[in-house]
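Enquirer: Based on what follows, work out the 3D shape:
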Amino acid sequence: MAEMQIGMVGLGKMGGNMAERLRRAGHDVVGYDRDPKTTDVASLEELGQRLQAPRVVWVMVPSGDPTRATIEELGEILEPGDILIDGGNSHYLDDQKHAEQLKAKNIGFIDVGVSGGVWGLKNGYALMVGGEPADVERLMPIFEALKPEGEDGFVHAGKVGAGHFAKMVHNGIEYGIMQSFAEGWELLDAADIVDDVPGTFKSWRTGTVIRSWLLDLAVRALDEDPDLSDLKGYAQDSGEGRWTIQAAIDHAVPLPAITAALYARFASRQPDSPAMKMVAALRNQFGGHAVTSSEGQHAKGADSPGADVVPPVEAQH
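Expert: So this is what the prediction gives:
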């Protein structure tokens, strides 16, 4: 495998480990980060000066404005024949805009969806790539060094934007799988028939159709905290789940599981769900079902002496 020189912009958890994996494979990596303790150069301009033409620069910074600003600045530094890679979690429509801007200067653009997290340094990173075939072929020594060993873990998914689109869908699927594991865990924990919930999860790791790395990580989490009591039931979303659902709407593709998983994360951020207040109120109205006050006290319901609910016949249950 031919050795290459590459600039890495953004040396955080992902970018830093990727730079290290490339160095271990024999590539010359010049890194830039705003943290003076980790950077090799003081500025993007110095990065451009340190790299030999034709240059390759991999941007690994947060999506949105940070990525847009970095690409715009690099567009003024790089020269015809250079290639810029966006390996962050950018929206695929942004990729197309960036490619057009750089194409006017004869600078190549590649988008790469990267999966592997903090384990990628050891295990390798799954890479989903979008861009011109000639540019992708030129960068294969870099991709070969980053991907896991074996045939899988890399795909030239298609034209510019395809890499991040594929990663977006990957993350949407991840939402759905994680939600299924979470709901299964909650049901096992709620029932009084299963005494060993962590052991049950662990038993699924071999011989079952749901064995997976996510299951392994669930087992690891339960080993560290068997009832997850150290955690608060609050889950953020990176934005890619929303983009996946928007793309589904744009293409009229039904995604009920992924959509429900995203909405479940939204629900996790509500300590007292307004929607559930309405559900409780309606259940009380049509069926006289008991409700709980905001102070946690049992309020009037079907069996309460003070219940004065008289639902219409057609609404009774």
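Enquirer: hey, let's count contacts and neighbours off CA atoms from now on
Expert: OK.
Enquirer: Show me the longest helix that occurs in this protein.
Expert: As assigned by DSSP state H, the longest helix anywhere in the chain is helix 162-190.
Enquirer: Show me which residues of that one are buried.
Expert: 162-177, 179, 181, 185, 188-189 (16 or more other CA atoms under 10 Å).
Enquirer: Which other helices and strands does the helix or strand following that helix contact?
Expert: Note on helix 162-190: by DSSP states H and E, the next helix or strand toward the C-terminus is helix 197-203. Helix 197-203 sits against helix 162-190, helix 213-224, with contacts defined as 3 or more CA pairs under 8 Å, 6 or more residues apart in numbering; DSSP states H and E.
Enquirer: need the contact list for the residue nearest the centre of the chain.
Expert: Of all residues in the chain, the one closest to the mean position by CA atoms, centre = their mean is residue 171, 4.9 Å from it. Listed by CA atoms under 8 Å, 6 or more residues apart in numbering, the contact set of residue 171 reads 240, 241.
Enquirer: one more time with 10 Å
Expert: Applying CA atoms under 10 Å, 6 or more residues apart in numbering to residue 171 gives the contacts 115, 165, 177, 238, 239, 240, 241, 243, 244, 258.
Enquirer: Check residue 73 too.
Expert: Residue 73 neighbours (CA under 10 Å, 6+ apart): 44, 45, 67.
Enquirer: List the contacts of residue 27.
Expert: Contacts of residue 27 by CA under 10 Å, 6+ apart are 1, 2, 3, 4, 5, 6, 19, 20, 21, 141, 142, 145.
Enquirer: For stretch 14-26, what is the distance to the chain centroid?
Expert: 21 Å (CA atoms, centre = their mean, to the nearest Å).
Enquirer: Over to stretch 203-221?
Expert: Distance, centroid of stretch 203-221 to centroid of chain: 20 Å (CA atoms, centre = their mean).
Enquirer: Could you also give me the structure for this second sequence? I'd like to compare it with the first:
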Amino acid sequence: MHMQLGMIGLGRMGANMAERLVRGGHTVVGFDPSPEARGLASSKGISPAASLAELIDRLPAPRVLWLMVPAGKIVDDTLAELLPLLSRDDVVVDGGNSFYKDTMRRGQMLAEQGVHYVDCGTSGGVWGLAEGYSLMIGGETTAVERLRPIFATLAPAPDRGWGRVGPGGAGHFTKMVHNGIEYGLMQAYAEGFAIMQHKTDFALDLHQVAEIWREGSVVRSWLLDLTADALGKNPKLAGIAPYVEDSGEGRWTAAEAIDLNVSAPVITLSLLERLRSRDGDSFADKLLAAMRNEFGGHKIKAE
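Expert: Coordinates of the predicted model:
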């Protein structure tokens, strides 16, 4: 079934999702504050709008609007600008990585105006355009059902890789935990490969090991496929700083685990390891060296 929708935010994820929808036979009007992003979108069959007001004007009511903007204040600002333009029964989908409690608050606010709010935790990254996206959806059943053709087109298959997981907020909550698990998996692979890299007597070819593990092994996964790919392109990881960012989802997962009295040491420690990676001048490590010197006369290595 053909649908019309507005995509707000034509960055890497938003533009790719809009393109996948266009390829699937839907009509997409797109808005992004950047003229470059709008120009690029128009070359992919997405019809660009110069403003949010124009985007709303060009969609038939009841409208479907999909937000692909960074989590936090930008979502609130966009909704504040949209609300006066929206009509009863319009549906707004937040497909970004919003904190689920913010989602619940926003859903309440929109419901007061008769507008439906659907949260969609989206996984798939830069590969989603070709492979499809994994979609974890929260919101009223009727609103989600109305968008079924859109989810079916975005997902890897119409009946796989997507589903309504619960009421408003449940989609973003599930995606938050998904990202927490991702931190733990990545950390385990990273530690294992580091141990092998340090075993110099065996001169292991890490790319070869990764390739062997990809077939039939208990630890095979898409993350391992990507790891093998990275090691194939750059076996020594030359030019990569040992500095790891985090998008915030791992922090929320760890905090939620504490709130719920759930022990989540692997996810929590993998987050702490990322924070550790950014401390190029660790006061804690200097103090450890100083303590060892105080109690045991152990030598301090000068900077």
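Enquirer: Just the TM-score for the two chains, thanks.
Expert: The TM-score (TM-score structural alignment, normalised by the length of the second structure) is 0.94; 293 aligned residues with a CA RMSD of 1.1 Å.
Enquirer: circling back to that earlier point, can I get the buried part of the contacts of residue 73 of the first structure as one ChimeraX selection?
Expert: Isolation of the buried members of the contacts of residue 73 of the first structure (16+ other CA under 10 Å) is achieved in ChimeraX through the command below:
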select :44,67
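Enquirer: Of the contacts of residue 73 of the first structure, which belong to helices?
Expert: 44, 45, 67.
Enquirer: the helices in the first structure, which residues?
Expert: Going by DSSP H, the first structure shows helices at 13-24, 44-50, 65-77, 92-103, 120-123, 133-138, 140-146, 162-190, 197-203, 213-224, 240-251, 256-268, 274-287.
Enquirer: how much does the first one stray from the second structure?
Expert: In this overlay with the second structure, the average offset of helix 13-24 of the first structure from its partner residues is 0.3 Å by mean CA distance after the TM-score superposition for the first structure.
Enquirer: Equivalent analysis for stretch 164-181 of the first structure, please.
Expert: Mean deviation for stretch 164-181 of the first structure: 0.5 Å (mean CA distance after the TM-score superposition for the first structure).
Enquirer: corresponding residues in the second structure for that stretch?
Expert: The aligned range for stretch 164-181 of the first structure in the second structure is 172-189, by TM-score structural alignment.
Enquirer: ok, now stretch 75-92 of the first structure?
Expert: Going by TM-score structural alignment: stretch 75-92 of the first structure matches residues 83-100.
Enquirer: just stretch 107-121 of the first structure next, same as before
Expert: Stretch 107-121 of the first structure maps onto residues 115-129 of the second structure, going by TM-score structural alignment.
Enquirer: May I have the distance across that stretch, first residue to last?
Expert: 29 Å (CA to CA, to the nearest Å).
Enquirer: now do stretch 273-288 of the second structure
Expert: Start-to-end, stretch 273-288 of the second structure (CA to CA) is 18 Å.
Enquirer: hmm, back to that, same list (the helices of the first structure) but as a markdown table, adding distance to residue 110 of the first structure.
Expert: Below are the helices of the first structure laid out as a markdown table (distance: least, CA to CA, whole Å):
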| stretch | distance to residue 110 of the first structure |
| --- | --- |
| helix 13-24 | 16 |
| helix 44-50 | 18 |
| helix 65-77 | 12 |
| helix 92-103 | 8 |
| helix 120-123 | 20 |
| helix 133-138 | 7 |
| helix 140-146 | 12 |
| helix 162-190 | 8 |
| helix 197-203 | 40 |
| helix 213-224 | 28 |
| helix 240-251 | 19 |
| helix 256-268 | 28 |
| helix 274-287 | 43 |
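Enquirer: what's around the residue lying closest to residue 40 of the first structure once chain neighbours are set aside, how many residues?
Expert: Nearest residue to residue 40 of the first structure, sequence neighbours excluded (CA to CA, 6 or more residues apart in numbering): residue 31, at 5.2 Å. Counted with other CA atoms under 10 Å, the neighbours of residue 31 of the first structure add up to 24.
Enquirer: Check residue 291 of the first structure too.
Expert: 20.
Enquirer: now swap in residue 137 of the second structure and tell me
Expert: Residue 137 of the second structure, neighbours per other CA under 10 Å, totals 31.
Enquirer: Appreciated, that's everything.
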